[in-house]
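Peer 1: Sequence first, predicted model second:
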Amino acid sequence: MAQATPLEGLTAIVTGAGRGLGRAEAVELARLGAAVVVNDLGQPGRDGTGDASAAPAEEVAAEIRAAGGRAVAHLGDVADFAQARALVQRAVETYGQLDILVNNAGILRDRMVFSMSEDEWDSVIRVHLKGHFNTTHFAAAHWRARAKAAGGPVHGRIVNTSSEAFLAGSAGQPNYAAAKGGIVGLTTSTALALAKYGVTANVICPRARTRMTEDVFAGVPAHGEGGAPGEGKVDPLAPEHVSPLVGYLASPAAAQVNGQLLVVHGGMVAIVERPRIAAKFDTVKESFSYEELDGLLTPYYAERPPDETFAAAEVLSLGRG
């Protein structure tokens, strides 16, 4: 990794990087030249259960170092405010500063809304949404202080992880879909707040075959249609399809990309526009009555083609990040 690369001299944190998407992202950022703090709580259950273990993060950090890169492991729960602070401090103390934050850590506790317990709701919101906020808070404070000391913008990049489940709904994941929608709102607000400091914040909706999605993608061929290992075909849902976009968004080349939502999987990147008005109705009186709304909205929805986004919910909900 001695050759000059886009992220040379920069430091990155990747949360939930002991496995799956986070691991692929950490390895890619290191390949592009960044020093990486590999964060993971190391619990064996995708629902966030089991004893914490430093082993997954340590293994990824060792893999990066074996390839000639720089990496340290961090065992910590990003949903804990103090531990998120310690994570950012670890990056600054080890490498001098923080330049890139990739929020990926998450858990699943799926249940239909009428069966979901309070704990199942709270735990998913805590890890996904609060976890994204905690690390963002401390990274943003670090960049703001650096920008003030430097008297101008610094290089700061946030890449957050949402899911298509928030776009189209996911019947058995009300907690997950709500958290992922909240992450988009957090990202766009952060993008506006930090732009003057040279910091960008973007959010991706990835599809990838990981332990989080092992049941969802069980029927999708791992080596392309009709393919098999050794035939030169690449798994269309490999996490390595996602990590190059994260590397790009973390780089100086993406300085003009801010507050954006991108869907990525299997050699495809789609840029999602913010919601636009589909139709508009004005009352002919001072205010609407029930009868007037019935006369306007009922025929509108009766004649309108099925909502493509909503109709695609079953397919798009496969995009659990």
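Peer 2: The structure has been received and is ready for your questions.

Peer 1: switch to C-alpha atoms for all contacts and neighbour counts from now on
Peer 2: Noted.

Peer 1: any residues touching the helix or strand hosting residue 181, and which ones?
Peer 2: Assigned by DSSP states H and E, residue 181 falls within helix 174-194. Contacts of helix 174-194 with the rest of the structure, by CA atoms under 8 Å, 6 or more residues apart in numbering, involve 108-113, 120-122, 124-125, 128-129, 132-133, 140, 144, 160-163, 165-167, 169-170, 199-203, 258-261.

Peer 1: which of these are buried?
Peer 2: Using 16 or more other CA atoms under 10 Å as the burial test, those include 108-111, 120-121, 124-125, 128-129, 132-133, 140, 144, 160-163, 165-167, 169-170, 199-203, 258-261 as buried.

Peer 1: Structure two is appended below for comparative analysis:
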Amino acid sequence: MTESYNPDRVLDGKVVLVTGAGRGIGRGIALLAAAHGAKVVVNDVGASGTGEGQDTTPGEEVAAEIRASGGEAVANADSVASYAGAERMVQQALDCFGRIDGVVNNAGILRDAIFHKLAPEDWDAVVAVNLTGPFNVSRAAAPHFRGQNGGAFVHMTSASALIGNFGQAHYSAAKLGVTALSKSIALDMQRFNVRSNCICPFAWTRLVATIPGDTPAERERVERMKQMSPDKIAPLTVSLLSDATAEVTGQIFASRNHEIFLMGQSRPLRGMQREGGWTPHHIASHAIPAMRAMFYPLDRSSDVFGWDPV
């Protein structure tokens, strides 16, 4: 694709677009990508954690910080929820730097609400940014990746999607959809040497700060999460964008402080067959009891990741 692998600057010669890069996780990724030699399009619409308002300052400040450190970067304030906006981001990379090699779909919003109180307009807004957004940006970049026979996508999913959480039906559905989108991209574009992977990030960000802490246990968990700085997600992201991981595609990772996990994907746990087929009664009396020992509990991400990070 571009220059050969350099362990000190693993993105030398590459052009990377990072969405939601004005703050938090995206900012850390943009800065580390630039430190490793990438030319960066710093996209951030400048909205609040719930997707309201617009302020181009955060993205411009990150781009300026990269340039002040000797790197190359431009700011972009288009919305990922707009396909035309996604096309403009990609075109800006081409106009400014001549190519595009990597896309990090990091932009997201939260509007927490218990399911029976979830407003349809909040569902639409969260899905538009968190699921349609990654589709828009990935689809806009895909023809260019195909044309140059190479490229890498990294998408941010969530433990709320992979495991579960209260009050996040829309966010969880969107973020689980991102994992299926990533796998589909990996399958469809493997022939063009295009990779697609997901990261489930654990970090203290503006979005996490909007999650209500209604019980002492939840407030204690929030305090623990404050120890997980968003820049800890950047090394895994930059590695997945680089040629050093050129064989890695279709995977879901989690990054939690100094821990990295490979997350599972759905596979059959147990199968049963009954000669002559099944009736509802036989399913309830035979199949369900036989499978019950392998049922998943109604746990949350805090139940599965219940230890303090180090």
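Peer 2: Okay, I see it. Since this is a predicted model, take the numbers as computed values, not measurements.

Peer 1: Let me see the TM-score of these two.
Peer 2: After superposition, the two chains reach a TM-score of 0.89 (TM-score structural alignment, normalised by the length of structure 2), with 294 aligned residues with a CA RMSD of 2.2 Å.

Peer 1: With structure 2 overlaid, how far apart is the helix or strand that the helix holding residue 181 of structure 1 is followed by on average?
Peer 2: The helix or strand immediately downstream of helix 174-194 of structure 1 is strand 199-206, counting by DSSP H and E. Compared with structure 2 after the fit, strand 199-206 of structure 1 shows a mean deviation of 0.5 Å (mean CA distance after the TM-score superposition for structure 1).

Peer 1: Where in structure 2 does the next helix or strand after strand 199-206 of structure 1 align, residue-wise?
Peer 2: Later in the chain than strand 199-206 of structure 1, the nearest helix or strand by DSSP H and E is helix 243-249. Mapping helix 243-249 of structure 1 onto structure 2 (TM-score structural alignment) gives residues 234-240.

Peer 1: contacts for the matching stretch?
Peer 2: 10-11, 25, 28-29, 32-33, 152, 154, 197, 199, 245-246, 248, 255.

Peer 1: buried sites along the helix holding residue 181 of structure 1?
Peer 2: 174-184, 186-188, 190-191, 194.

Peer 1: Over to stretch 234-254 of structure 2?
Peer 2: Neighbour counts over stretch 234-254 of structure 2 (16+ other CA under 10 Å) mark 234, 236-244, 246, 249-254 as buried.

Peer 1: related to what we said a few turns ago, just want the angle from the helix holding residue 181 of structure 1 to strand 199-206.
Peer 2: Put simply, helix 174-194 of structure 1 runs at 160 degrees to strand 199-206, going by axes from the mean of the first three to the mean of the last three CA atoms, to 10 degrees.

Peer 1: OK, contacts around residue 310 of structure 1?
Peer 2: Residue 310 of structure 1 touches 168-169, counting by CA under 8 Å, 6+ apart.

Peer 1: Now with 10 Å, please.
Peer 2: Residue 310 of structure 1 is in contact with 167-169, 316, counting by CA atoms under 10 Å, 6 or more residues apart in numbering.

Peer 1: Residue 101 of structure 2 now?
Peer 2: Residues near residue 101 of structure 2 by CA under 10 Å, 6+ apart: 1-2, 11, 13-17, 38-39, 93, 141, 144-145, 148, 150-153, 194, 241-242.

Peer 1: Residue 195 of structure 1 now?
Peer 2: With contact set as CA under 10 Å, 6+ apart, residue 195 of structure 1 has these partners: 153, 156, 201, 255-256, 258-259.

Peer 1: hang on, the earlier thing: only whichever of the contacts of residue 101 of structure 2 are buried, select them in PyMOL.
Peer 2: Buried members of the contacts of residue 101 of structure 2, defined by 16+ other CA under 10 Å, are picked up in PyMOL with:
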select buried, resi 11+13+14+15+16+17+38+39+93+141+144+145+150+151+152+153+194+241+242
